[in-house]
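Novice: here is a sequence with its predicted model. Questions after.
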Amino acid sequence: MINDKEFIKFEDGFFKPYFEKFIEFKRGKGEKVANSTLTRMRKLNSLLNNYQSDRITEQMILEVLAPRKGLSEIERQYMTSVLRQFCSFLILLGVEAAVIPTEYMRVARSEFRPYIFSGEELRRLTAAADSLSPARRSKAHQQIYPVLVRILIGTGMRIGEVLKLTRGDVDTINGVIKVINGKNGVSRYIPVSDSLKKILCDYSETIDMSYEDKPFFTSSYTGGHLTYDAMKYMFPKIFKMADIYLPDGKTPNIHSIRHTFCTRSLEKMLGAGMNIYTAIPILAAYVGHMNYMDTEKYIHFTEQGHEDFIKQESALGSIFPEVTNE
């Protein structure tokens, strides 16, 4: 049964009970309905209530999904996706609902372009984290960031997953990090390298690991988990210390470290002779992707990888027969 507290912000109207059934339906299939999705459903419910109708017409769809101030194109596409699914659900229940016009189903492109770090840049990044000066209130960040940066580089974990780690999630004896309810509700165990295991062991000796529910990385300001706001302040600082900049002079996005991990890891697996059809599923499971298409988005050509591809591609020329006009 759905918790009633989740529907406090749903306005009363014809579609409210159908949104509630829709959420139950999605969860019944094993899907995680994120808070952001619930928020979009509440918005759609409010917008549809304005029409005081017991059906969804194409005109209603056009007006609800029309571009407007304060609604980004990416968010509009998310709203479109939710409404498309909801309309299909209503049709199954015998409620009249129009089909989303095809012109609204364009895929929104993110402006984010990952930066793939070189091996030398990764070394400079860890060196910069190791050389942080003490803060006014605490020296804790001098212990935390060298470990945090190495976890990102060595596991490809999402920064949010790292920040949520508790002491019970890190098995320093066996060298395994446990991620519970990561993105899309995916949980996984992440074995780490011997070198990272040693770093985790050394760090664990500076904190009391018997308190399993306490944050693995504790904020000296709040006593709770480190926040993403703290990361947005510290990582540009560390990137600058490491002299790592984008072509436009800005510093890279933290998430680029994850892209780099996926790209470098695939290169190593293929270089070791592993078939790509074997490598991709292994990499997808390790980094917590629900499907292989998600993993493909993280695979980028490095300069060396591109050169290797050109060499291999050029060898294919003798395989294909020439086509003549004779």
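Specialist: Yes, it's here. Numbers count the residues shown, from 1 in each chain.

Novice: from here on, contacts and neighbour counts on C-alpha atoms
Specialist: Noted.

Novice: ranges for the strands of the stretch 101-250 of the chain?
Specialist: 170-171, 176-179, 188-191 (DSSP state E, counting those that start in this stretch).

Novice: of all those, which lies closest to His259?
Specialist: strand 188-191 (17.0 Å; CA to CA).

Novice: Tyr211 against Ser204, yeah?
Specialist: No - Tyr211 lies out of contact with Ser204 (CA atoms under 8 Å); the separation is 11.5 Å.

Novice: ok, now how distant is Ile282 from Cys262?
Specialist: According to CA to CA, to the nearest Å, Ile282 and Cys262 sit 11 Å apart.

Novice: and Ser88, by the same measure?
Specialist: From Ser88 over to Cys262 (counting by CA to CA), the distance is 36 Å.

Novice: so those two - more neighbours on which side?
Specialist: It is Cys262, of Ser88 and Cys262, that has more neighbours when counted by other CA atoms under 10 Å, with 25 against 16.

Novice: so that one makes contact with Gly156?
Specialist: Yes - here Cys262 reaches Gly156: they are 6.9 Å apart, a contact under CA under 8 Å.

Novice: now do the helices in the stretch 201-326 of the chain.
Specialist: Along the stretch 201-326 of the chain, the stretches classed as helices by DSSP state H, counting those that start in this stretch are 228-241, 256-271, 276-287, 292-296, 303-314.

Novice: my bad, the stretch 51-200 of the chain
Specialist: 58-64, 73-92, 119-130, 140-155, 159-163, 194-204.

Novice: the second one: how far from the chain's middle?
Specialist: It refers to helix 73-92. On the basis of CA atoms, centre = their mean, to the nearest Å, helix 73-92 sits 21 Å off its chain's mean C-alpha point.

Novice: try this one side by side with the last:
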Amino acid sequence: MSYHRKSGVISSPAAAAGQGAPRLLDQVRAALRVRHYSIRTERAYLQWIRRFIVANGKRHPRDMGPREVEAFLSMLAVKGNVAASTQNQALSALLFLYRQVLGIELPWMDEVVRAKRPQRIPVVLTREEVTRLLALMEGRYGLMESLLYGTGMRLMECARLRVKDVDFGRNEICVRNGKGGKDRRVPLPRKLEELLRAQIARVEVIHAEDLAAGHGEVHLPHALARKYPNAGRELGWQYVFPARGRSRNPRTGLTGRHHLDEGGLQRAVKAARFQAGITKPATCHTLRHSFATHLLEAGHDIRTVQELLGHKDVATTQIYTHVLGRGAGAVLSPLDRE
């Protein structure tokens, strides 16, 4: 077996001799795309597989097994002191490699030292804090942040929102391919209707300019580009919040306009939080937590909130009951009884 330093890929001697066998990471990449994994998951899995290979002297994974996998994952927890979610992602990447690519079923790895998953309640802003935060944001970022709070969408669900999924007639937004690959509907806040219409009008202008320049084709999920060859150039499939410039799609090689970089929104929220004097470690996801908590405070059924958030299990939604007034804040301290 040989390791290609430039690409970080291990191949067999036959492949190195030019017999055309695909390199290992190319096989992983192909397997991920066949199963419609996101580009983010693809990059993360490839990174963990590279780290696993390098950590074991660049040996081919077929020549290793549970012992090496257990040692690598335990090293992440003990020496790397990684979060439980990070270790689980590395485990998922290696299980995918062995099961889906190499066709090897690893026995249950009982000897892995697991990173401890902390039991934390979500950070939630008060209504007054939300008002202060949103008042300091304007433009596209202000609209996106208002949508996060007003709909309970996740950050990337908002960034990937398409024009066709905003239904002004029914006052709702269809969230496509959310966590777990599920679609759901969320309310379209009436206060944001005018701003959303104006944003979509700007998208229409930008899209017309892209078409005139010989571009204007947006990425379509799964195999829709083959089924509907012209759909990618239609306005309905364009992102509601497009990037400022065109870019090349790493998978298709086509030049088009992707959605805006979510990192800019995250930085804007952080700056607004400091400016608003909010000491809580609030992020974009905090507004999703606040959405759920404020709905429960208003008397909405927990099953309704579960559906709006897209939670598979109501137990996940129940975490928000811990931050309601029925929790510690509703208990009268012995000190206050004097």
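Specialist: Yep, that arrived. Bear in mind that the values here come from a model prediction, so they are computed numbers and not experimental data.

Novice: TM between them?
Specialist: TM-score for the superposed chains, counting by TM-score structural alignment, normalised by the length of the first structure: 0.63, backed by 273 aligned residues with a CA RMSD of 4.4 Å.

Novice: relative to Val107 of the first structure, which of the helices of the stretch 51-200 of the first structure is closest?
Specialist: From these, taking CA to CA, the stretch that ends up closest is helix 73-92, at 7.2 Å.

Novice: give the buried residues for that closest one.
Specialist: Neighbour-count burial for helix 73-92 of the first structure flags 76-80, 82-84, 86-90 (criterion: 16 or more other CA atoms under 10 Å).

Novice: need these in CSV (columns: distance to Ala97 of the first structure).
Specialist: Output for the buried residues of helix 73-92 of the first structure, formatted as CSV (distance: CA to CA, whole Å):
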residue, distance to Ala97 of the first structure
Arg76, 19
Gln77, 19
Tyr78, 19
Met79, 16
Thr80, 14
Val82, 14
Leu83, 10
Arg84, 10
Phe86, 9
Cys87, 6
Ser88, 8
Phe89, 9
Leu90, 7
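
Novice: quick check: the residue positioned nearest the centre of the second structure vs Gln266 of the second structure, distance?
Specialist: In the second structure, the centroid-proximal residue (CA atoms, centre = their mean) is Met156; its distance is 5.2 Å. In this view, Met156 of the second structure and Gln266 of the second structure are 11 Å apart by CA to CA.

Novice: also Val331 of the second structure?
Specialist: In terms of CA to CA, Val331 of the second structure sits 35 Å off from Gln266 of the second structure.

Novice: can you check Leu91 of the second structure too?
Specialist: Taking CA to CA, one finds Leu91 of the second structure at 28 Å from Gln266 of the second structure.

Novice: again, but for Leu32 of the second structure
Specialist: 28 Å.

Novice: so which of the two has more stuff around it?
Specialist: Leu32 (21 against 17).

Novice: show me what contacts that one?
Specialist: Leu32 of the second structure makes contact with Glu42, according to CA atoms under 8 Å, 6 or more residues apart in numbering.

Novice: what do we get in the first structure for Arg267 of the second structure?
Specialist: Counting by TM-score structural alignment, Arg267 of the second structure corresponds to Tyr233 in the first structure.

Novice: burial check on its match, number of neighbours?
Specialist: 10.

Novice: and what of the one 3 residues further on?
Specialist: For Pro236 of the first structure, the neighbour count with other CA under 10 Å is 18.

Novice: separation between it and Ile257 of the first structure?
Specialist: When Pro236 of the first structure is compared with Ile257 of the first structure (using CA to CA), they lie 13 Å apart.

Novice: and Gly305 of the first structure, by the same measure?
Specialist: Taking CA to CA as the measure, Gly305 of the first structure falls 18 Å from Ile257 of the first structure.

Novice: so between those two, which is more surrounded?
Specialist: Taking other CA under 10 Å, Gly305 of the first structure and Ile257 do not tie; Ile257 has more neighbours (25 against 14).

Novice: and the closest residue in space to Phe261 of the first structure that isn't next to it in sequence, how far from Ala98 of the first structure?
Specialist: Take Phe261 of the first structure and drop its neighbours on the chain: the residue closest to it by CA to CA, 6 or more residues apart in numbering is Gly156, 5.2 Å away. Using CA to CA, one obtains 42 Å as the distance from Gly156 of the first structure to Ala98 of the first structure.
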